[in-house]
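>>> My questions concern the predicted model and sequence given below.
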Amino acid sequence: MLTDSGFWFVQILNSLQLAMLMLLLSVGLTVIFGLMNFVNLAHGSLYALGALAGYSFAKTLGGMWAAYLLSPIAVMLVGAVLYVTLIDRLRRAGPMKQVLVTFGLIFVLMDAQRYFWGTDQLGVTEYPFSGSVEILGQIYPTYRLFIIVLGLIVFGLLYFLLEHTKLGAEVRASVDDAETASCLGVNVERTFFVVFLIGCALAGLAGAVAMPAFSAEAGMGVAILVPTLVVVVVGGLGSLTGALAGSLLIATTLTFGQVFFPEFAGVLMYALLVVVLLIRPSGLFPVRS
């Protein structure tokens, strides 16, 4: 096995596929952390909502392409309601209240998901790229390659948005110094709102994309929340490059850890976190500490 090049290549692809899902989740979370100073532990629940909504859209509208389009919009609308009713009021309440309220929101959203979709695992049998290809003698699902390509496309679009648009300049200025940016005419409150909605939409997209490969169930966001938080801390707050680097590192650690040391895969992830924080306490590519 260790001398089989096909085995290693497949594990690398598995790492990339998991990294792209983590990237879709962590980008919104890290920019929300970096820009708004807001600890949103319910971000994983929005991922689960995207998967469950994607299941419903796929069943009622006849295909996953509708789910890919509509799930981010649906989750973004839910995020807008949460922002107006809770998030905006909690921004100045301090991290402890933010943690407590959003932690409670996890259970509220989980119970709501169970009410509407039940407790069973839900999945679809018909979805794009459902076949498989042979890579170096190994059979690999085409859909996982689709996830990798989609993640890279989204990263490229986000990079262009943050580096080459007016909104991106406002986001970067607000992350560096919100007060000075406001004095220079940047509508920081509007920027906060737009960034939060983008983060919610990406969480919904991640859930819809993950659903055909891993199925959907109420509360599935809880399992992905901790690795996503680790990605944010490892990569650095507010950094798109950090989100990519953290996703690749954590996904590779989890994938190869589960292959070679399945009992200690989770421990390896935290060990990597400790090493990074000892060397770079602010993360690998922080926009600010």
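Sure thing, it's come through.
>>> Every contact and neighbour count from this point should use C-alpha atoms.
OK.
>>> Now do stretch 42-49: everything it contacts.
25, 29, 75, 102-103, 105-106, 109-110, 113, 200, 203-207, 216-222, 224-225 (CA atoms under 8 Å, 6 or more residues apart in numbering).
>>> and after the helix or strand harbouring N14, which helix or strand comes next?
Per DSSP states H and E: N14 is located in helix 5-36. Counting by DSSP H and E, the next helix or strand C-terminal to helix 5-36 is helix 43-61.
>>> what's the angle from the helix holding N14 to helix 43-61?
Interaxial angle, helix 5-36 versus helix 43-61 (axes from the mean of the first three to the mean of the last three CA atoms, to 10 degrees): 110 degrees.
>>> So which elements touch helix 5-36?
Applying 3 or more CA pairs under 8 Å, 6 or more residues apart in numbering; DSSP states H and E, we find helix 5-36 packed against helix 43-61, strand 138-141, helix 142-164, helix 166-176, helix 188-214, helix 220-235, helix 240-260.
>>> got another, please set it beside the one above:
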Amino acid sequence: METLALGLFNGITYGMLLFLMAAGLTLVFSMLGVLNFAHTAFYMLGAYFGYTFSQLLGLGFWWGLLAAPVCCAVLGALVERFGLRHVLRYGTLGPLLFTFALDVVLVELVTLVWGKQPVSYQVPHALDFALFTLYGIEYSAYRAFALGMALVVLASLFLMLKMTRIGVTVRASLSHPEIVNALGHNLPALRAGVFVLGAALAGLAGALAGNMLGTEPGMANQLGTVLMIIIVVGGLGSLAGAFVASILIGVLQTLAISSGLSWGDFLGPLQHWASLFVGTGTLSEPLSRYATLIPFVMVIAILVFRPRGLMGKRE
């Protein structure tokens, strides 16, 4: 129960942070038809902006948390206006190459400005305490705050897309862009706004996760593959699917890492038959050693049995 409680709490928190990034990536793909390989670079910049404003400039964590998504949104607006908008005319390959190159450039710029070593982005003192204790395990108040922030953003995103005129226009432009354009809506500005929103969400996720998961130049590459897996597992263009896939991957990975079980314990009565194929040495290895493979196993299973994803639509 201790392992399960700890794994569920931390897994849901991690999954919600993944969804903050996956939501922006999914919206950008839906609106522009572009898989933005530079999306994780905005996540990395959000962590560094949060660190810079809160600690280097001494403005405090809350100003850093506010400044990070704003700075990423401004940078996203510049990238869309002076870069991405001009390469969309070249079909799928142009935007992919552009965003891939942009990711490399942003990582190198971060290395030049802040260095190659991790920076000491710290949890704010106001939230650096145990919120409650369950089964002898202390739960961090900051992790609970990060989870609450992610839930607030999720609810706000849902209400904006479902209840507002802008949200209705965005949803309509996903399936019928020609009609939306004919009705007089500024489709390029709408697409730019979605790209800026995606960059801001990634920056917010970075500012929230940087002091929990570490802030260093390699953090962009660590999550890039996982994010691509999330939108494939959830279904390309499906926001609800991205949410489900984020929670699944976050919880399953965290449970595997925190579990002290071996493969033999996990298989139970089947371990005798499994030992005939893989040997007893493999069965004695802990599950945590293979936790990083969980997203890849999930995406392989999805591509084999349900290629359109959990909630994707067949086209």
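Arrived safely, thanks for sending. The structure presented is a predicted model; accordingly, all values stated were derived computationally and were not measured.
>>> Need the TM-score between these chains.
Taking TM-score structural alignment, normalised by the length of structure 1 as the basis, the two superposed chains have a TM-score of 0.93; 285 aligned residues with a CA RMSD of 1.6 Å.
>>> circling back to that earlier point, Y83 of structure 1: which of the helices and strands packed on helix 5-36 of structure 1 is closest?
Proximity to Y83 of structure 1, assessed across the helices and strands packed on helix 5-36 of structure 1 by CA to CA, is greatest for helix 188-214 (7.6 Å).
>>> That closest one aligns to what range in structure 2?
The counterpart of helix 188-214 of structure 1 in structure 2, using TM-score structural alignment, spans residues 187-213.
>>> mean deviation (superposed) between the matching stretch and structure 1, please.
For stretch 187-213 of structure 2, the mean deviation from structure 1 after alignment is 0.8 Å (mean CA distance after the TM-score superposition for structure 1).
>>> tell me the most buried of the helices and strands packed on helix 5-36 of structure 1?
Per residue and on average, the most neighbours among the helices and strands packed on helix 5-36 of structure 1 fall to helix 43-61, with a mean of 26 (mean count of other CA atoms under 10 Å).
>>> Show me which residues of the helix or strand following it are buried.
Going down the chain from helix 43-61 of structure 1, the next helix or strand is helix 64-82, by DSSP H and E. Neighbour counts over helix 64-82 of structure 1 (16 or more other CA atoms under 10 Å) mark 64-76, 78-80 as buried.
>>> Alignment lookup: L109 of structure 2 to structure 1.
Alignment note (TM-score structural alignment): L109 of structure 2 maps to A112 of structure 1.
>>> any idea which element that match lies in?
A112 of structure 1 belongs to helix 95-117 when assigned by DSSP H and E.
>>> what's the nearest residue to the aligned partner of Y48 of structure 2 in structure 1 if we skip its chain neighbours?
With TM-score structural alignment as the criterion, the equivalent of Y48 of structure 2 in structure 1 is L52. Leaving out its chain neighbours, the residue that sits closest to L52 of structure 1 by CA to CA, 6 or more residues apart in numbering is A216, at 5.8 Å.
>>> try V299 of structure 2
Using CA to CA, 6+ apart and skipping residues adjacent in sequence, the residue nearest V299 of structure 2 is V233, 5.7 Å away.
>>> re the thing from before, so which other helices or strands are in contact with the helix holding A112 of structure 1?
Using 3+ CA pairs under 8 Å, 6+ apart, helix 95-117 of structure 1 is in contact with helix 43-61.
>>> how far does the helix it packs on sit from the chain's center?
Taking CA atoms, centre = their mean, to the nearest Å, one finds the center of helix 43-61 of structure 1 at 14 Å from the center of the full chain.
>>> Kindly report the same for stretch 94-111 of structure 2.
Stretch 94-111 of structure 2 sits 18 Å away from the centroid of its parent chain (CA atoms, centre = their mean).
>>> contact partners of it?
Contacts of stretch 94-111 of structure 2 (CA under 8 Å, 6+ apart): 34-41, 45, 83-84, 87-88, 217, 220.
>>> And stretch 294-308 of structure 2, by the same measure?
Contact with stretch 294-308 of structure 2 is made by 226, 229, 232-233, 235-236, 249, 252-253, 309-310, 314, as judged by CA under 8 Å, 6+ apart.
>>> Among the contacts of stretch 94-111 of structure 2, which pair sits farthest apart?
Farthest-apart pair in the contacts of stretch 94-111 of structure 2 is L88 and P217; separation 28.2 Å (CA to CA).
>>> hang on, the earlier thing: burial check on the match of L109 of structure 2, number of neighbours?
15 (other CA atoms under 10 Å).
>>> Many thanks, have a good one.
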